[in-house]
Each structure stands twice: as structure tokens, then as C-alpha cells.
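S.K.: give me a 3D structure for the following:
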Amino acid sequence: MAAGTAALALAACAPVARASTELAVYKTPTCGCCTAWVDHMRAAGFEARVTELADLSATRRTEGVPDALASCHTALIGGYVLEGHVPAEDVRRLLAERPDALGLAVPAMPLGSPGMEMPDGRKDPYETLLILKGGGTRVFARHG
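M.R.: Below you'll find the model as predicted:
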């Protein structure tokens, strides 16, 4: 019984696996909406490290992001790529579910998405797309 109690106590002290909060963000130096998206992610508890690049096309190509999904910034987290104004809630879900995919994209910078908030509150409905390994997509979440 003592051995069982000791094993239980040891298991209780073992580190618990948790989703990564470390986010590597690649953006151009002049993009204000990208900075606003980084602020959204930091407010949601993510630790963002920002690298400014004049051109993001090489980063996107390396990560397998199709040109049709390209947006104003690219981020990496937990083995996934994030393209565009992906909401923090979708990133949390991605990291929890761990689908066999490249990552998430919100193409076209929709109004009302994180970082694209409008002073008058206008919001466009938009979809967060799951980027599949073959380059295709499927809807991951709908917003607005």
C-alpha cells in the first residue's frame, strides 16, 4: 500500500502537459493591424515574440501557406502556422484538438476580426480556415 501511495504522490507532482503559449510572429514593420493582433494575443495570455521582415513570402512558403490564404502576418505556435487575424479562441482550440493540419488562416483581413476592430463597431462575418497538409482548407470556425 505504501508503494501505491508513493506512486500516486509522484504522479500528482509530475509536470502536466499544457498547450504552448509561445508565439513567434512575423510581420512587416509598418503594419498597425498586425501590432493590434499581437496585442489581442498577448491579452489572451500568449507570449508573442515579434520579428519584422520586409517580405513575408519566404516565411509563408517555408510553412506551406498557400498564396490564396496570404494575409498581413504569419505566426508559429506549437507546430502550427497562423496566417492573418486568427482569434485567440481558435488558436486555443487548435492547440487543444491538435488536428493533423498545417494550421489556421483568416484571409482577407475581415473587419471586426482581432486587430481589425472598427471604431464604429462594424464587423464582417468571416471564417477561420484549417489549412490541410495538401494545401486545401476546411472551415474551422465561423465568426460574426
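S.K.: going forward, measure contacts between C-alpha atoms and count neighbours the same way
M.R.: Noted.
S.K.: so what's Thr5 up against?
M.R.: If you count contacts by Cα atoms under 8 Å, 6 or more residues apart in numbering, Thr5 has none.
S.K.: go again with 10 Å.
M.R.: Neighbouring residues of Thr5 by Cα atoms under 10 Å, 6 or more residues apart in numbering: Ala11.
S.K.: assumed it was part of a helix.
M.R.: Yes. Under DSSP: H, G, I helix; E, B strand; the rest coil, Thr5 falls within a helix.
S.K.: buried stuff in stretch 43-53?
M.R.: Residues of stretch 43-53 classed as buried by neighbour count (16 or more other Cα atoms under 10 Å): Phe46, Ala48, Val50.
S.K.: run this one through as well so I can compare:
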Amino acid sequence: MAVLASRRAVLLGAALTAFAAPAVAAPEKRLVVYKTPTCGCCGGWAAHMRRAGWTVEEVIRDDLAPIRARHGVPDRLASCHTAVVGRYAVEGHVPASDVERLLRERPAARALTAPGMPAGSPGMEAAGREPYRTILLMNDGTTRVFGRHNGA
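M.R.: Down below sits the predicted model:
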């Protein structure tokens, strides 16, 4: 009798497992960053992303304007490097936490930027510390503040 009850429990467990909702895999934390051969702070940003658990492929280009143009990033929102993660461009020294939030929320946008090279942003820590904002570039070309950092 105990063997029969045990078999029923095993079969019931197998049946429940078969009908359970499949686990949703976390998105892969992988990006490609395009940078010029002479910019050291870009490597600092890539190191920041690696420390946050990202796999980073670094691609050296003499001219990043074509990469920015392909992703619709205007010069006024440009920085020293452009990363691509999924359908989004990530321009400049955007913190890993903002990139992760971008991928969680999936807004109708084409890019997330930290225009210029703000002091105290990831990769720019040696330059001091200043308040800065990350800017979301929407698909329609409008922008909105996405994140505030260093007291911005």
C-alpha cells in the first residue's frame, strides 16, 4: 500500500510539473560598445559594466558618427562611446543600473544617453563629481529625463 501511495505522489508531482508555467529566463546581459582607440574613459565604463555582471564586447572605430547615425543619436546627445544592447543604443557614461532599468521597462525609445562626459559618471570618476542626468531619446525624437545622478 505504501508503494502505491508513493507511486501516486510521484506521478502527481510529475503531472503538476508538466503543467506548471515555464520559468522566464532573465535577459542576457550582453552589449557591444563602440569606442575610439585613444579614449581611456570608455574602457573605464566597459569595466563598470563588467563589474555589474555584463558581458562587454569592445569594438574599436576611428569614427563613431556612423554608429550614432544608425541609431538616431543626435550630436547634442553624443558622448565618447556608443554601446548597443538589444534594440537600444546606450550613449556615453550611463550607469549600469539605468541600462538594466531600460531593459526592464522597455520604453518606446531608441537610445539612453549621458550627454558629454559628466564628472563622476561610470568611467569618469577621476574627473571629480558633478550632478548629471541620463536622457531617454524616444522613437519620435523627443527626450525625457530618465535618471538623476550625483545629486542632479
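S.K.: strands - which of the buried residues of stretch 43-53 of the first structure land there?
M.R.: Members of the buried residues of stretch 43-53 of the first structure lying in strands (criterion: DSSP state E): Ala48, Val50.
S.K.: of the buried residues of stretch 43-53 of the first structure, closest to Pro99 of the first structure?
M.R.: Phe46 (20.0 Å; Cα to Cα).
S.K.: that closest one -> the second structure?
M.R.: Taking TM-score structural alignment, Phe46 of the first structure has Trp54 as its aligned residue in the second structure.
S.K.: still on that earlier bit, closest to Cys72 of the first structure among the buried residues of stretch 43-53 of the first structure?
M.R.: So of the buried residues of stretch 43-53 of the first structure, ranked by how close each gets to Cys72 of the first structure (Cα to Cα), first place is Val50, at 13.4 Å.
S.K.: shouldn't the closest one be in contact with Ala24?
M.R.: Yes. Look at Val50 of the first structure against Ala24 with Cα atoms under 10 Å: they come within range, at 6.1 Å.
S.K.: show me where the second structure has helices.
M.R.: 2-19, 40-51, 65-70, 96-105 (DSSP state H).
S.K.: okay, now the aligned residue in the first structure for Pro95 of the second structure: neighbour count?
M.R.: With TM-score structural alignment defining the correspondence, Pro95 of the second structure maps onto Pro87 in the first structure. By other Cα atoms under 10 Å, 22 other residues sit near Pro87 of the first structure.
S.K.: Val25 of the first structure versus Pro87 of the first structure, what's the distance?
M.R.: Per Cα to Cα, to the nearest Å, Pro87 of the first structure is found 14 Å from Val25 of the first structure.
S.K.: I figured Glu100 of the second structure hits Ala26, correct?
M.R.: No. Counting by Cα under 10 Å, Glu100 of the second structure does not reach Ala26; the two are 11.2 Å apart.
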